[in-house]
Every structure is written in C-alpha cells, then in structure tokens.
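**Q** Let's see this in three dimensions:
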Amino acid sequence: MAKVLMKGNEAIAAAAMKAGCKYFFGYPITPQNELPEFMSRELPKIGGVFVQAESEVAAINMIYGAAGTGARVMTSSSSPGMALKQEGISYCAGAELPCVIVNISRGGPGLGGIQPSQADYFMTTRGGGNGDYRHPVYAPATLQEAVDLTMEAFDVADYYRTPVIVMGDGMIGQMMEPVEFKETSNRELPAKDWATTGTEGKRQPNIINSLALDPAELEKHCHKLDARYKEIEEKEVRHEMYKMEGAEIVLVAYGTTSRIVKNAIDALQKEGIKAGLIRPITLWPFPEKAFDAIPETAKVILTVEMSTGQMIDDVKIANKGRLPIEFYGRTGGMIPTPEAIMEQVKEILGGVK
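**A** Modelled structure (predicted):
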C-alpha cells in the first residue's frame, strides 16, 4: 500500500474511519482542530455522523449515548477540553462502554498555551474522574505509530469494553509525515450483546447504567472492573528498548520527546558515551517489567519529559529503588533539544561514581 503524506490530526482521523468509526462528537480547541474538521468533511461521505457539540461536556456524554448502541465512536480534544471530559469518561468506564478518546495535549495548567506539552500525564494515566477505574493510554512517537495505535485502540476498547485514550502532544497533531493504513487486527472480538439496539420482542431490554445504590452490588461491579484492568496490565503493555546493551545511563521518555532523546543517544554514542532508552508506548499500563531488563552496566536513570516531572513517579515505582533517578524537563510549550539532553547526561555521569 502506498504511503500518503498527511498531517497528524488528519492521519489519526483517517485511521479511526479505517477502523470502523462512523460517529464523532467533539468541540474545537487548538492544536487538535484539524481532526474534527477532517471528520466533519469525510464522515458524511460514508454515511457517518459528525456532531459539533455545544461543549466538551456535551461531547463526551454524546459519546456515552452512541457507544451504548455498540457503534464505534470517537471524540478528541486538547488538555483543558480533556479536563472537562473526565466525568463523562468515568461514566463510560463505569457503564463498560467502549470508545476512543484522542488528546492532542498543550501546555498548562488552566487555558495555558497552544504549544506541545506532556503535562496531562497525571490526568490521563490516573483517571481524572471519580471512582475506581483505569483505561489504556497509548502514546505514539510517530505519525505511523499514531495511525496504527488509533486503529488498535478501537479493538482494545471493544475487547475489554473500556474507554481508550490516544495521547499525543501538539507536535503529533501538527507535523506531517508519510503514513500507510494497514490491516492490523487479528483480535477476535466479543459480540456486543449488551448494546441497546432494540429488543425486537426477542429479549429483555439492555440497560446501560453506572448507578448502583446497593453497596454490595457496587463493590462486586468494581471488583469485576478491577479484574479486567489486571488482565489489561498483563496482556496489553507495549514498550520499546533502544540501544540498551552496555548502557551506563538509561533514559526514559515517551511520545515525540523520545525521538529527541534518540537523537541525543546517537550523538552521545559517537562521543563514546553509552546511553539507552526505555520508551513506554502504553502509559497505562506502564511497562514496569522493562526496567527489570536494565543492564548491570547502568549507573543511573534519567527521565525526560515535556513537563515538570509526572512520569517520573511511575519510573520510581518500576525502578524499585535499584538505581538513582534524575529528571530533565521543559514545560509550558518549550521543547527539549538533543544538545540540552546530552549536556544533562554528561553532567549526571560526571557526578555518579
């Protein structure tokens, strides 16, 4: 299949349609606006429906309703808009409704700015809404990966009956790269016999609900969800290891930041400094077991993020106290450079015995 040069937002939208998404509900916010714009133009051509909701709150509740019919549905937003969606995402998790939510994140807090950021890590991986729930989070580093992971997200959502988030920063949304749309699904998906599609007099009505006033029943439901999350942790972890053999320092980065880190690692290697990378592809579940494969040559871990340091908490948990952990980050829309990362690595290694 030939590759097509596309902007990230449009590539993600096209991937969603390729995966069978026919219903999109959203609200404009930079830097993800090309995604709903693409959907508004292209979905009607295939008999789909685009709705620009009156707010992000309305959009996620429309997702709740449409997902209840068993359809493949998606919404997208950026950081402040994602914050507004959190209650609805919790409702979708509680009602076991599959859906895909795209966050093309920007600097904050508050309205912040429109430049790239990774400061939504806490909100996205911890579940920004109420209650005991989790959801898978994919963090693509390239547009091809954004396409592939978006298509996979729909299968994962259907398989586990859960919301799935694809999180890219503003660079993922705005950059252009060649992509191809491949048939990637080999997953056998369960029948959607829970969907509200009309009984036709053949069965009892299905009820989509997240309200349970009996505490014993609610506890049972929460344990059911928790068992599902444990299965996701066991089966759906994704990560990449880059030049880890003999590494004396291990960098941890995700998304577009990991591409900058790779450039720094390649340049360091030319200077005789061995550095490796652990790149989480799933931010939840976090690839904790990857840290068990850190070579004995490693002296220290350096976490690099476009934030003031949020993923570092998961790195500490995965590290289990074995190695010292350092942090380097830029935030507010500022992007780290390979040169700055190299300087940080040299400074750290100079102080580690």
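**Q** contacts and neighbour counts: CA atoms only from here.
**A** Fine.
**Q** Which other helices and strands does the helix or strand containing Ile104 contact?
**A** Using DSSP states H and E, the element containing Ile104 is strand 99-105. Secondary-structure packing of strand 99-105 (3 or more Cα pairs under 8 Å, 6 or more residues apart in numbering; DSSP states H and E): strand 73-77, helix 79-94, helix 143-160, strand 163-169, helix 170-174.
**Q** Dump the ones you listed to a markdown table, plus distance to Ile46.
**A** Converted to a markdown table, those look like this (distance: least, Cα to Cα, whole Å):
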| stretch | distance to Ile46 |
| --- | --- |
| strand 73-77 | 14 |
| helix 79-94 | 26 |
| helix 143-160 | 18 |
| strand 163-169 | 24 |
| helix 170-174 | 24 |
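**Q** a markdown table for those, including mean neighbour count and distance to Met6?
**A** Output for these, formatted as a markdown table (neighbours: other Cα atoms under 10 Å; distance: least, Cα to Cα, whole Å):
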| stretch | mean neighbour count | distance to Met6 |
| --- | --- | --- |
| strand 73-77 | 28 | 18 |
| helix 79-94 | 23 | 23 |
| helix 143-160 | 24 | 9 |
| strand 163-169 | 28 | 16 |
| helix 170-174 | 25 | 10 |
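**Q** please give me the structure for this one as well, since I'd like to look at both together:
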Amino acid sequence: MKVLMKGNEALAEAAIRAGCRHFFGYPITPQTELAAYMSKRMPKIGGTYLQAESEIAAVNMVLGAAAAGVRAMTSSSSPGVSLKGEGISYMAGSDLPALIINVQRGGPGLGGIQPSQADYWQATKATGHGDFQILVLAPSTVQEMVDLVSDAFDLADKYRMPAMILADGMLGQMMEPVSLPEEGEKALAEKPWAACGHEGKRAHNIVNSLYLTPDKLEELVKERFVRYETIKQNEQRAEEYMVDDADVVVVAYGASSRVARGAVNKAREMGLKAGLIRPVTLWPFPTDALNRAAAHVKNFLVVEMSMGQMVDDVKLAIGCQKPVCFYGRTGGMIPTPAEVLEQIKALV
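**A** Sure, this is the predicted structure:
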C-alpha cells in the first residue's frame, strides 16, 4: 500500500524501519520536519530522540551510539553539516558505521533556505579532515529516499564507514506516494567489534581514532583505502536512460535529474538523440556507466544546482575522451526543462 509522505518525513520513517532507534539532531531549515517526525515516533517505539545543544554535540552523540554497535543517525542542512565535519572524520577514523542526512540549502554561509546541490564537493571530497571517504547516495524521488536509507545503513555496516544521503530542499519538502518497508524489528548483523559490554566473555573492544605512532596510523589509513577500492569496484550505481544511441548525454543527480529527464524526453520528441545518466552513488562515482557512454556519444552535458561541482568528476571518469559542458543554477534557483533543452539543442 502506498502512502503520501513529505520527503523529510519519509526519510525518518524509512530509517526507523531500517532498524535505527537512535536519532540525535538539531533543527535547521529545510530538514527540520525530519527531526520533528523523529521526536514523535522514537518515544513510541522505545527509541532515543535527543535534540542536542548543537550540531557538533549531535554528531558526537551519533559517534558514541555507533561505537556501541547500534544503528544511529543525524540529519541537518548545509551549514549544519559543516559543523558536523569533525565528528564525521572521527567516525571514519574509528571505522564506525552511521548515517548522516544532508537536505541541502543554498550557500555559502547562511545563504538561503531554497534547494541547492552546492554541497557535492563537501560530501564527496572534504566532509572532514584527513585521508578518508564516506559513502554518498543521492535520491531523486521520495520513494528513492525511502529505499536508499536502508541501503545506506546496510552499506555503512558492511564496510564499517559513515554513509550520507545527499538530498536537497526540493526533495525534502516534496510530497509523493511511497511504499514503505514492513514494520517490525529488522534483523541486524552482529558487530563483534562494538564497545557494548562483554560480560567477561571476550576481550575488551576499544573504539579509537587517535594513533600517536606515525607508522601505525599510516598502516590503518592504507588498509582503509584498500577497502575503498573494493567499494569502487562493487558499489557503483547509476541509472542510464536512453543512452544507447544518444549523441548528447546529460549527467545529473537528485532533483536536477528530474528536470533533465523532462528535457531529454522533449528532445527525443523533436528527433534529437539525447540521453541521461543519473549517478545514484556520488561516492563511489559511477565511472563505469560514463565510460560506456563515452565510447559513442559526442558530448556530455552536466546539469546541477551549483556552479558545476560534479563537472571535474565526469571529466576524470571518461578520461577527457569527449567534451563535457555545463549548465547550472545556484543560490536556490532551479533549472527548468526548457533551459536544459536549449543547451541540448545547442550541442546537437
């Protein structure tokens, strides 16, 4: 059965049904409904909802809960995620799985409360200090928000690392019909590394990200990057739409991909061979799908609600085999299908 839900609330309900019972957050537009929904639901199911004194406190509470082996999450919008950066780095350095949701707004600074995709670099390149990556998944519909929350938790547990859902204010505020997973306790895998008490039956587990011996820290970082290569091989996700015979392929994720799809459909009606590649994982980036397309397309067109933060990743993915053009709006402005269609027509 489908129910009509706002994106922010769907994210929260999906997390609960994925086994999350511990939420620590702080209000900021345009994600506040997510935290408000958790404040109502968590006490009813025996979970923990805590509005922390700051974003910094909230993410460190997530770190503590994750260290104990439970599914925990936090959510925020752009400047709030910046404040969480240190805690995310600590989790990565401690090999802890947890979920961070960013419902992006315009920036830099306080910017505005309208939708944006200008946190792409932050999510994929510099979530915090040090040598590390996090898993980044980008939904384009409210239904996909629901589906990717469970996937993000599962992948975070599988690879022992933080995961992020990178949404935006448009998706967070949008209402669409969704099918939710069945209610009930989800069976979760054992976490033998967790610091959750041992009753004298095993050695102490220590969760830590501080290593004062340089060679030991280098060894751990290198081990982590071997794991990252495995993730790149196994976890790339992208949707390919009308790509097989396309001359121009639009590359867009999240809300921008919905706009781009409309432009591609209109271009096809006009006899223009356009297609769409929609990255679902922003890290690992879907280089395989782009390389397949690069073998036959004439141009790529990146469409974003930013000043072009994904462009370099597309160029690197295809080894600069074909021209990569860009069209974007920023500051909370949303590109229209007509604007994108004009870009496609110019390239054809």
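**Q** To what extent does the helix or strand just after the strand holding Ile104 of the first structure diverge from the second structure after superposition?
**A** Downstream of strand 99-105 of the first structure, the next assigned helix or strand under DSSP H and E is helix 121-126. Here the mean offset of helix 121-126 of the first structure against the second structure after fitting is 0.4 Å, by mean Cα distance after the TM-score superposition for the first structure.
**Q** Quick one: name whatever helix or strand follows helix 121-126 of the first structure.
**A** Later in the chain than helix 121-126 of the first structure, the nearest helix or strand by DSSP H and E is strand 137-138.
**Q** Need the contact partners of that next one.
**A** Counting by Cα atoms under 8 Å, 6 or more residues apart in numbering, the neighbours of strand 137-138 of the first structure from elsewhere in the structure are 124-125, 149, 153, 164-167, 281-285.
**Q** What angle do helix 78-93 and the helix ranked longest in the second structure make with each other?
**A** When the second structure is parsed with DSSP state H, its longest helix is helix 214-234. What separates the directions of helix 214-234 of the second structure and helix 78-93 is an angle of 110 degrees, with axes from the mean of the first three to the mean of the last three Cα atoms, to 10 degrees.
**Q** on that earlier part again, and the contacts of strand 137-138 of the first structure, which is closest to Pro205 of the first structure?
**A** Comparing the contacts of strand 137-138 of the first structure against Pro205 of the first structure with Cα to Cα places Val164 closest, at 26.6 Å.
**Q** circling back to that earlier point, check the mean deviation of the longest helix of the second structure from the first structure.
**A** Counting by mean Cα distance after the TM-score superposition for the first structure, helix 214-234 of the second structure comes out at 1.0 Å.
**Q** Give the buried residues for that helix.
**A** Of the residues in helix 214-234 of the second structure, those with enough neighbours to count as buried (16 or more other Cα atoms under 10 Å) are 221, 224, 228, 231-232.
**Q** One more: stretch 108-123 of the first structure?
**A** Applying 16+ other Cα under 10 Å to stretch 108-123 of the first structure flags 108, 113-121 as buried.
**Q** Export those residues to TSV and append columns for distance to Tyr138 of the first structure.
**A** Output for these, formatted as TSV (distance: Cα to Cα, whole Å):
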residue	distance to Tyr138 of the first structure
Gly108	21
Gly113	23
Ile114	21
Gln115	20
Pro116	17
Ser117	16
Gln118	13
Ala119	15
Asp120	13
Tyr121	11
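**Q** Perfect, I'm done here.
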